[in-house]
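# would you be able to build a 3D model of this:
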Amino acid sequence: MNLLNINISFEEYAGIAELSENDRQLCERAEQTLSNSYSPYSKFKVGTAIRLTSGETILGSNQENLAYPSGLCAERVALFTIGATYPNAVIKSMAITAQTDAFEILKPITSCGGCLQVMAEFERKQNAPIEVIFYCLGGEILKVPSVKSLLPFSFVEDRLSSGN
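Predicted structure coming up:
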């Protein structure tokens, strides 16, 4: 038996003012897209902004449906938009934030497992890391250098894509 450890490195910021101008703008775009959230059931709005290496920014917000689980998280809305509209684009970074009137969000929210798997697939497909910024409105921010940091054991089965 071998005992192995996985450690991740991430950056922590006290607030948006500490970020670089590019990261601050990406967080602000994610915040702006909260108004496009369709979340009448959970009342939990999530917004995502994704910066492509071309400089273009793609936005996404969570979209709920009364017939659970037919809705879709903000991250997947934006990522699937990229896949359908810009299939060869390379993602540089993404920012994710949330807001609700039901309670005060005190820490950055993180992506669900389904979103992490989709994010990992995009990172694998482009063979380049995607920086992820978890932005708490009016609070702290966490930034990781790669999706692999968040989901080190993502589902990978190379034989599925090889045609065997």
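
# for the rest of this, base every contact and every neighbour count on C-alpha atoms.
Noted.

# would you confirm that M94 belongs to a strand?
Yes - counting by DSSP: H, G, I helix; E, B strand; the rest coil, M94 is located in a strand.

# contact partners for G138?
Contact analysis of G138 by C-alpha atoms under 8 Å, 6 or more residues apart in numbering lists G15, I16.

# that one and E157, how far apart?
40 Å (C-alpha to C-alpha, to the nearest Å).

# what does I130 give?
I130 is 21 Å from E157, by C-alpha to C-alpha.

# next one: I105
Applying C-alpha to C-alpha, the value for I105 to E157 is 37 Å.

# who has more neighbours out of these two?
Taking other C-alpha atoms under 10 Å, I105 and E157 do not tie; I105 has more neighbours (15 against 8).

# how near is that one to Q126?
33 Å.

# ok, now S93?
Distance from S93 to Q126, by C-alpha to C-alpha: 13 Å.

# neighbour count winner among these two?
When S93 and Q126 are compared for neighbours, S93 comes out ahead with 23 against 14, by other C-alpha under 10 Å.

# show me the helices in the protein, by range?
21-32, 74-85, 113-126, 147-150, 158-162 (DSSP state H).

# nearest spatial neighbour of R51, skipping sequence neighbours?
T57 (4.5 Å; C-alpha to C-alpha, 6 or more residues apart in numbering).

# neighbours around that neighbour, how many?
Neighbours of T57 (other C-alpha under 10 Å): 19.

# what of the one 3 residues further on?
The number of residues packed around G60, counting by other C-alpha under 10 Å, is 27.

# try D158
There are 9 residues near D158, going by other C-alpha under 10 Å.

# would you do the same for the sequence below? I want to compare the two.
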Amino acid sequence: MKKTEFNFSYEAYKNAEELPVEDARLVEKAIEAAKNAYAPYSEFNVGAAVLLEDERILMGNNQENAAYPSGLCAERVALFYANANYPEQRVKAIAIVALKEGKMVPSVVTPCGNCRQAMLETETRFKKPIRIIMGSQNGFWVVDKAHYLLPLSFTGDAL
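From the prediction side, this is the model:
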């Protein structure tokens, strides 16, 4: 038997003012997107902002549905919009935040498994990493690639 570990590093910031300018701008857009989320059931408004290679910023937010599995997370709304409308533009970064009662939540918001898989697919598609900025009122975590969030991932190589 051989025991193996997965390790990765991430950046931790105390507040948005500490973030690099480009990341802070994405966080602002993610907050703006979260304010327009359709979340009448959970009241957990998630916003995502995607930075394309041409410096264009696209936003998405969670869209809930009374039939819960029919809704869609903010990250996938933003990524799918980017890939559908700008298929030749690489996604450089994505920022994710959540609001509850109009304020950022206290814990860092990390993407669900489906969103991690969608980020990884986008990363694989363009053969370049996506910087992921995850925020809260108590700080931010930043990882340099989606693969770090889904180390035992399923890719097209398995097909």
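
# quick one: the residue nearest to R51 of structure 1 from G114 of structure 1, how far?
22 Å.

# surely A98 of structure 2 is in contact with M104?
Yes - between A98 of structure 2 and M104 there is a contact at 5.7 Å, judged by C-alpha atoms under 8 Å.

# between those two, which one's more packed in?
Using other C-alpha under 10 Å as the criterion, A98 of structure 2 and M104 rank with A98 on top: 32 against 21.

# contacting residues for the spatially closest residue to that one that is not a sequence neighbour?
What sits nearest to A98 of structure 2 in space, not counting adjacent residues and going by C-alpha to C-alpha, 6+ apart, is V46, at 4.2 Å. By C-alpha under 8 Å, 6+ apart, V46 of structure 2 lies in contact with A33, A34, A37, N61, N62, C73, A74, I96, V97, A98, L99.

# which one of these is nearest N7 of structure 2?
I96 (22.4 Å; C-alpha to C-alpha).

# could you measure from the alignment partner in structure 1 of that closest one over to S111 of structure 1?
Aligned by TM-score structural alignment, I96 of structure 2 pairs with I96 of structure 1. Between I96 of structure 1 and S111 of structure 1 the computed distance is 8 Å (C-alpha to C-alpha).

# identify the contacts common to those two.
With C-alpha under 8 Å, 6+ apart, I96 of structure 1 and S111 have common neighbours E75.

# more crowded one of these two?
Using other C-alpha under 10 Å, the more surrounded residue of I96 of structure 1 and S111 is I96, with 29 against 20.

# what about the closest residue in space to N65 of structure 1 that isn't next to it in sequence, neighbour count?
Leaving out its chain neighbours, the residue that sits closest to N65 of structure 1 by C-alpha to C-alpha, 6+ apart is G71, at 4.9 Å. When neighbours are defined as other C-alpha under 10 Å, G71 of structure 1 has 15 of them.

# G83 of structure 1 now?
For G83 of structure 1, using other C-alpha under 10 Å, the count is 12.

# ok, it to Q126 of structure 1 distance?
Counting by C-alpha to C-alpha, the gap from G83 of structure 1 to Q126 of structure 1 is 11 Å.

# what's the answer for I82 of structure 1, then?
Distance from I82 of structure 1 to Q126 of structure 1, by C-alpha to C-alpha: 12 Å.

# now do L116 of structure 1
For L116 of structure 1, the distance to Q126 of structure 1 equals 15 Å [C-alpha to C-alpha].

# cool, and S9 of structure 1?
Relative to Q126 of structure 1, S9 of structure 1 is positioned 22 Å away (C-alpha to C-alpha).

# can you get me a residue count around K2 of structure 2?
K2 of structure 2: 3 neighbours (other C-alpha under 10 Å).

# what sits against C27 of structure 1?
Residues near C27 of structure 1 by C-alpha under 8 Å, 6+ apart: I16, A49, A95, I96, T97, I133, Y135.

# just the buried members of those residues?
By neighbour count, with 16 or more other C-alpha atoms under 10 Å, these hold I16, A49, A95, I96, T97, I133, Y135 as buried.
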